[in-house]
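Colleague: have a look; sequence and predicted model below, questions after that.
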Amino acid sequence: MQKRNLITKGLNLLYPCFFKLLFNVNQGQILSINSKIMKPIHEMKLHQKIKILYKLYPASIVEFTDYLKACAIETIEDREEAAETSGKCVVQQDYCVLLAMKTFDRIKQYGESFFYCRKLFTKQLFKGSISLFTVHTLLRYAETKYCSPKFALAVKLFIEI
């Protein structure tokens, strides 16, 4: 019995949804081994979407984190103004201030570690109740003039769906 001549090829550049494909050289067949197909966007969880945004736009994530910190400080300091604009927010004003305080504490605690560790960024800012404030701020950031048009489009496609 002959051994099958199989060659492992990584086609991440052509087909990013597959990790490995095996090609049978003799018969020209493609065997899928350990393949991982990307889920449709509407089936993805929030932290998965943010990980993709982080991979695609790392510079915009740094700018967004600065914007998030500034918004958290503004919300904490201007509680009266936040009470007037809380009609736009999903949650009550006091809870929004509490979320802003938690967000500021996490940004202060981890600092620049967010820029080096995608998992830390998504786990600390986009999981749990704090994600209400960060997603709201991300959507607001996408509408500002400081946000790059490509990143704004990606946020609208990934988050608003």
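Modeller: Okay, I see it. Everything quoted here is computed from the prediction, not taken from an experiment. Numbering: from 1, shown residues only.
Colleague: going forward, measure contacts and count neighbours with C-alpha atoms only.
Modeller: Will do.
Colleague: what helix or strand is the spatially most central residue of the chain on?
Modeller: Against the mean C-alpha coordinate of the chain, by CA atoms, centre = their mean, the closest residue is Ile50 at 1.0 Å. Element membership for Ile50, per DSSP states H and E: helix 46-56.
Colleague: what's the longest helix in this structure?
Modeller: Longest helix in the chain, counting residues (DSSP state H): helix 58-77.
Colleague: just checking, what packs against that one?
Modeller: Applying 3 or more CA pairs under 8 Å, 6 or more residues apart in numbering; DSSP states H and E, we find helix 58-77 packed against helix 93-110, helix 113-116, helix 130-142.
Colleague: try this one side by side with the last:
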Amino acid sequence: MKTLEMMTNVEKAGVLFDLFPAEIPELLDAIQGMCQAVREDEDGHRRAWNNGFLNWNLWIALLSEAEGKIRRYKNKMAKNKRLFADQLFDGYVVIYTVHCLTSYAPTRQLANRKFTVAVDLLFNP
């Protein structure tokens, strides 16, 4: 097995899926919910945007990409590690997906607290 530092985001997502397959459907729902929340108040989010790394239009493009992939593949992603990891953790969309993942895990009262620990270990620097 590769060291954590040598793993790609796709590989890390695969490990997360392997360890916690029951958590994936709820995670996908949460990402969709985050997309919807931004869409419902896009002007408010745009005004509050203060990320110097990404401009708002790129953020919305990443959100749209994640949203479209989940809408298209959600049921299959919940059951297929490769599809889940390849679609949401490869390319630039990973920026949005990891944001959602690292926001979701510590703020929810998840039944499996180890999921939160694994997210922190795998995706927080």
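Modeller: Yep, that arrived. Computed from a predicted model, the values in this text were never measured in an experiment.
Colleague: and the TM-score between these chains?
Modeller: Superposed pair, TM-score by TM-score structural alignment, normalised by the length of the second structure: 0.89. Supporting alignment: 124 aligned residues with a CA RMSD of 1.7 Å.
Colleague: on that earlier part again, map the residue nearest to the centre of the first structure across to the second structure for me.
Modeller: Superposed on the second structure with TM-score structural alignment, Ile50 of the first structure falls opposite Ala13.
Colleague: verify the contact between its match and Leu83 for me.
Modeller: No - using CA atoms under 8 Å, Ala13 of the second structure makes no contact with Leu83, being 10.4 Å away.
Colleague: circling back: now the closest residue to the match of Ile50 of the first structure other than its chain neighbours: how far from Leu28 of the second structure?
Modeller: Take Ala13 of the second structure and drop its neighbours on the chain: the residue closest to it by CA to CA, 6 or more residues apart in numbering is Ala85, 5.3 Å away. Per CA to CA, to the nearest Å, Ala85 of the second structure is found 12 Å from Leu28 of the second structure.
Colleague: please apply the same query to Lys2 of the second structure.
Modeller: Taking CA to CA, one finds Lys2 of the second structure at 26 Å from Leu28 of the second structure.
Colleague: what do you get for Tyr92 of the second structure?
Modeller: From Tyr92 of the second structure over to Leu28 of the second structure the distance is 18 Å, taken as CA to CA.
Colleague: who has more neighbours out of these two?
Modeller: For the pair Tyr92 of the second structure and Leu28, the greater number of neighbours falls to Leu28 (23 against 13), based on other CA atoms under 10 Å.
Colleague: any idea what the more buried one aligns with in the first structure?
Modeller: So, by TM-score structural alignment, Leu28 of the second structure is matched to Thr65.
Colleague: got the contact list for that match?
Modeller: By CA atoms under 8 Å, 6 or more residues apart in numbering, Thr65 of the first structure lies in contact with nothing.
Colleague: again, only using 10 Å
Modeller: Contact analysis of Thr65 of the first structure by CA atoms under 10 Å, 6 or more residues apart in numbering lists 71, 107, 111-112, 114-115, 121, 125, 134, 137-138.
Colleague: can you check Ala37 of the second structure too?
Modeller: By CA under 10 Å, 6+ apart, the contact list for Ala37 of the second structure reads 31, 45.
Colleague: return the residue of the first structure aligned against Trp56 of the second structure.
Modeller: Match for Trp56 of the second structure (TM-score structural alignment): Gln93.
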